[in-house]
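Novice: Only the shape, not the letters, is given here:
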């Protein structure tokens, strides 16, 4: 396992497979723009995070929201001369894969992009590259906070609870970077899990995925060391939701304990699932950690600066204050 700076620097180094540097010192002194493309963005903390990070690296760049339901607005917005990259969120993460010039392996396997960065082609033209930094956020949330547990997790099972938007990125991070031998998938609907397994296999994913849909099946399985929760913070109500919670509790209440990343953080970071993990004796990580680290990965790709340049403590403090005030 590499250090955090090593893994983030690898993200930047890998980006130059798609073209040469787009940003030079003069661009870092020029007022340029990035933006978030999506819909229903009133509660997003992304502009606050990115403005804080830009201030920290002393570049006069901005990050604004482009809220729309019209996908045709994407390319005209992206190809403005003062744009250095963008973020993509729902409902466009899948659709915009076909709008960019190329997609990284992470984006292709996960089947969605949340970031576009720019590189230069041999003829000097601009190339627009799609990637997925959500998986980087999951990886760094674990590695940054509990590297000893990550080391213990090598070659051991992991678990993802829920089949929402963060599920595929979590699977990628756990399997490709965090050394999971196999990944248990626990969800309220069986067909959602089967769809995820099928689509990941079609995209070339080679990790071992195990759909756990009964207490009896769970009882025969080894305890996972790393767990990612991707379920909204609502009490389980349907039979499938109740069963998924019972399966999760079955693992959490065993003597062996590991680390849980609870991806849900709005409107409150201490979700019901977070409290269940705390009470069961697991080490917990707030979902804001993954959110911040995926944003840092975006900034590294846009600015082409190493992670050492970023003031992460300030960013974490700003996001924590914003959540307390919400």
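Specialist: That came through fine. Bear in mind the structure is a predicted one, so any value in this text is a computation, not a measurement. Numbering: from 1, shown residues only.
Novice: C-alpha only now, for contacts and for neighbours.
Specialist: Fine.
Novice: Who are the contact partners of the nearest residue to residue 272 once chain neighbours are set aside?
Specialist: Distances taken as CA to CA, 6 or more residues apart in numbering put residue 233 closest to residue 272, at 6.5 Å, once the chain neighbours are dropped. Listed by CA atoms under 8 Å, 6 or more residues apart in numbering, the contact set of residue 233 reads 264, 271, 272, 273.
Novice: alright, now check it against this:
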């Protein structure tokens, strides 16, 4: 019988997850199917009953269910509990587990590039920022981690939770970060396109910039970072590696990132797909 996987959230829009995981099933000759299941908040309880009855072997979870779904599983990993949100459900010995692979998605691109921040600043205080702060402070053990947001109270709440520093938005450029992660929607295609969340004058050759926004490929922050000679980590890398970790949890197999990356770039940017540069792979 074909193994069932999928993603829940609302809205799902043009999610790339089915492309990734169905390619993975084909790549390893597995009889599996991954599909989108748009799910409103009021439909979550019924869907979780369906998940157990079908059964659905693996599930990706996106907004607005990353916290609420934790109340419908049997167990949550320590990492999922620490982050306070999950994005992956899987079965082990009849137990339905919830985990967070966003942290791996954030940390893995830094590890493969040998990037070890000493003073890291996270822009934003939402779900992506939580994963970034957890990765930097808990997984990587960065000595100094700070979070900043337009609403200082939100930054302070997140900072208290993880034992890091809160920085006022207007003071973010003066904090002296050697690593800047953009976990805000600023720069994203649409009404925020062309806007950078970080002053260009604060960037330099010794700065590492990880813009989690990957549509468009060249956000204003990315353009500013390139112009300043900063080291750049492309935003698509977080999505890529969180998906690789999901697939591993479900199948025990590792998707080859060197094969998956061109697939994602083509899907996102088509004929304008950027080729790998030295900065992308070092």
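Specialist: Perfect, thanks for sending it. No experiment lies behind these values; they were computed from the predicted model shown.
Novice: Please state their TM-score.
Specialist: Taking TM-score structural alignment, normalised by the length of structure 2 as the basis, the two superposed chains have a TM-score of 0.85; 263 aligned residues with a CA RMSD of 2.2 Å.
Novice: Checking my notes, the residue nearest to residue 272 of structure 1 in a helix, right?
Specialist: No. Applying DSSP: H, G, I helix; E, B strand; the rest coil, one finds residue 233 of structure 1 to be coil, outside a helix.
Novice: Next one: it from residue 78 of structure 1, what distance?
Specialist: Distance of residue 233 of structure 1 to residue 78 of structure 1, given as CA to CA, to the nearest Å: 34 Å.
Novice: Ok, residue 115 of structure 1 next?
Specialist: The value you get for residue 115 of structure 1 to residue 78 of structure 1, if CA to CA is used, is 11 Å.
Novice: With neighbour numbers in mind, choose between these two.
Specialist: residue 115 (30 against 20; other CA atoms under 10 Å).
Novice: name the element the residue lying closest to that one once chain neighbours are set aside belongs to?
Specialist: With sequence-adjacent residues excluded and distances taken as CA to CA, 6+ apart, residue 115 of structure 1 is closest to residue 87, at 4.4 Å. Element membership of residue 87 of structure 1 [criterion: DSSP states H and E] is strand 83-88.
Novice: so that strand matches what in structure 2?
Specialist: Aligned by TM-score structural alignment, strand 83-88 of structure 1 corresponds to residues 56-61 of structure 2.
Novice: List the contacts of the matching stretch.
Specialist: Outside stretch 56-61 of structure 2, the residues within contact range by CA under 8 Å, 6+ apart are 3-9, 86-91, 246, 250.
Novice: tell me the two of those that are most distant?
Specialist: 3 and 86 (21.9 Å; CA to CA).
Novice: dump the residue contacts of residue 171 of structure 1.
Specialist: 160, 183.
Novice: that older thread, can you count the residues close to the residue nearest to residue 115 of structure 1?
Specialist: 26.
Novice: State the distance from it to residue 251 of structure 1.
Specialist: As for residue 87 of structure 1, its distance to residue 251 of structure 1 is 36 Å (criterion: CA to CA).
Novice: cool, residue 208 of structure 1 as well?
Specialist: Taking CA to CA, one finds residue 208 of structure 1 at 19 Å from residue 251 of structure 1.
Novice: ditto for residue 115 of structure 1
Specialist: Distance, residue 115 of structure 1 to residue 251 of structure 1, by CA to CA: 34 Å.
Novice: No further questions, thank you.
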